[in-house]
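Novice: kindly return the folded structure for what I paste below:
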Amino acid sequence: MNDPLIIAIDGPSGTGKSSVSKTVATRLGISYLDTGAMYRALAWSCVASAIDLDDSAAVSAHAQTFDLRMGMDPAAPSVGVGDRRIDREIREDAVTSVVSRVATNLDVRANMKQRQRDLIAEGCAATGGCVAEGRDITTVVAPDAAVRILMTASEDARMQRRSRQLRVATEATRSQIVDRDRTDSTVSQFTTAADGVVTIDTSDIDFAQSVDAVLHVVKEATDDLSTTAG
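Specialist: Model prediction:
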């Protein structure tokens, strides 16, 4: 029996990692996990429960118990808390503007790390593999993944992509990208590839080329594993 294929993809906002990860998972017929959505879901749940985001102990306690449900079909990924789907709500400014206050809580990160590992295992059991994307997947959550990739892009390219996605002026996206990256980088390293992590710069390549670049890395890694096993 082959080992499950775990593909860990990290990178800052605007590099295309979410869209690329979903497409790669679809092409390979395996599960997909958006770990950033998990932090967004917690931020939404804290706000909905009137928990003070500056009360780190209260946020951490809530993280231990809130009923997070992640749908891992790359063609239709979903996020819910309890029976409520919150896919749209977690992308709204009310969550985007506060998610870093949750994501930089070290106790929260420890809890999420275990949840993410459990979900990756569930995805692998269901489909034989999982593409997990976020900010510390290659280094903390799944450092032993068969494929580890850091997706990067220039600041200008990232802001232009995000502005097109949100249909707002490029400059209006600066705080969402630059400021959040600066805050999140205090607890995770997602701007420089760790040892053994392959860097893919998407600044000057389009979406299809980005997908092909990831699939090329996957093929090389799996070919190497097959050769080693043989």
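Novice: every contact and neighbour count from this point should use C-alpha atoms.
Specialist: Fine.
Novice: so the residue most central in space within the chain versus Ile51, what's the distance?
Specialist: By C-alpha atoms, centre = their mean, the chain has its centre lying nearest to Gly134, at 2.4 Å. Distance of Gly134 to Ile51, given as C-alpha to C-alpha, to the nearest Å: 25 Å.
Novice: how about the contacts made by the nearest residue to Ser78 once chain neighbours are set aside?
Specialist: Spatial nearest neighbour of Ser78, chain neighbours left out: Gly71 (4.5 Å); criterion: C-alpha to C-alpha, 6 or more residues apart in numbering. By C-alpha atoms under 8 Å, 6 or more residues apart in numbering, the residues touching Gly71 are Pro77, Ser78, Val79.
Novice: now a ChimeraX select for only the buried ones of those residues.
Specialist: Remark: buried members of those, expressed as a ChimeraX selection using 16 or more other C-alpha atoms under 10 Å:
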select :78,79
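Novice: can you tell me which of the contacts of Gly71 lies nearest to Arg91?
Specialist: Val79 (11.0 Å; C-alpha to C-alpha).
Novice: where's the closest one, which helix or strand?
Specialist: Element membership for Val79 (DSSP states H and E) is strand 78-81.
Novice: which strands or helices does that strand pack on?
Specialist: Judged by 3 or more C-alpha pairs under 8 Å, 6 or more residues apart in numbering; DSSP states H and E, strand 78-81 is in contact with helix 35-48, strand 68-71.
Novice: run this one through as well so I can compare:
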Amino acid sequence: MTEPLTIAIDGPSGSGKSSVARAVAQRLGVGYLDTGAMYRAVTWWCLERGVDLADTAAVAEAARSLPLEQSTDPSSPAVSVGGTDVTEAIRTSEVSTAVSAVATNREVRPVLQALQRDLMARISDATGGVVAEGRDITTVVAPDARVRILLTASEEARLRRRSTELHGSADAAAVEATRDQVLRRDRQDSTVSQFEDAAEGVVLVDTSDLTLEGSIEAVLDVVAGATGSDES
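Specialist: Sure thing, here's the model as predicted:
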């Protein structure tokens, strides 16, 4: 292939998009971009600086001035803000609970989307391709990506996965503790981005009954079909 391999993956919480996207990027030897981490980084930055998340203009200004550094190596994803490593901090419950206020800010989204397009181009130039994952990559950020995939899964499967990730268990109590965070985030974010139904030209991959490895192979099969080569 002479042109960069650009792969856009969207999906709701717990669909497996982050784990799958990282693994696919590693298998293909290309760069990786977690766009959701950007919204989380803005959220963390605002909380640290005492910016009112309801003040849309102030949050948008914070997004424009965010001193963000983000690793594009799928084997070691890391995020820093102003020289501070926030890789773990942006995954805390405090940030997870607040991030929708930033992700649904219609002044913030164009700022980060422009940054995402720029980063995708730079990553592709540097590594020969990029796997970018988020919620509106296939439809807004990179609608011309060579491969566009919507990962989905049943509500039960998504809650089970996220519960295991956050609480180390998928028992009834852990799932219930996770339910509001996952479903409320998807409900709120769906007001500004389309990630529940595949748009025209976007391939739907249902991971409900697939293992992580099965999900990775399913995505690699889509890539192989789109590129006419055996990517796996």
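Novice: ok, back up a step: my read: the residue nearest to the centre of the first structure touches Met38, true?
Specialist: No - the pair Gly134 of the first structure / Met38 is not scored as a contact, 9.9 Å apart, by C-alpha atoms under 8 Å.
Novice: quick revisit: how about CSV for the helices and strands packed on strand 78-81 of the first structure, with distance to Val218 of the first structure added?
Specialist: Listed next are those as CSV, based on distance: least, C-alpha to C-alpha, whole Å:
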stretch, distance to Val218 of the first structure
helix 35-48, 20
strand 68-71, 23
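Novice: nearest to Gln114 of the first structure, out of those?
Specialist: Of all those, helix 35-48 sits nearest to Gln114 of the first structure, with 11.4 Å by C-alpha to C-alpha.
Novice: the closest one vs the second structure, average offset?
Specialist: Here the mean offset of helix 35-48 of the first structure against the second structure after fitting is 0.3 Å, by mean C-alpha distance after the TM-score superposition for the first structure.
Novice: and the nearest residue to Val102 of the first structure once chain neighbours are set aside, how many neighbours does it have?
Specialist: Excluding the flanking residues, the one nearest Val102 of the first structure by C-alpha to C-alpha, 6+ apart is Ala43, at 6.1 Å. For Ala43 of the first structure, the neighbour count with other C-alpha atoms under 10 Å is 27.
Novice: between helix 35-49 and the lengthiest helix in the second structure, find me the angle.
Specialist: Taking DSSP state H as the criterion, the second structure has its longest helix at helix 108-127. If you take axes from the mean of the first three to the mean of the last three C-alpha atoms, to 10 degrees, helix 108-127 of the second structure sits at 130 degrees to helix 35-49.
Novice: average offset between helix 108-127 of the second structure and the first structure?
Specialist: In the superposition against the first structure, helix 108-127 of the second structure averages 0.5 Å from its aligned positions (mean C-alpha distance after the TM-score superposition for the first structure).
Novice: buried residues in that helix?
Specialist: Within helix 108-127 of the second structure, the residues scored as buried using 16+ other C-alpha under 10 Å are 108-109, 112-113, 115-117, 119-121, 123-124, 127.
Novice: likewise for stretch 6-25 of the first structure?
Specialist: When burial is assessed from 16+ other C-alpha under 10 Å, stretch 6-25 of the first structure yields the following buried residues: 6-18, 20-25.
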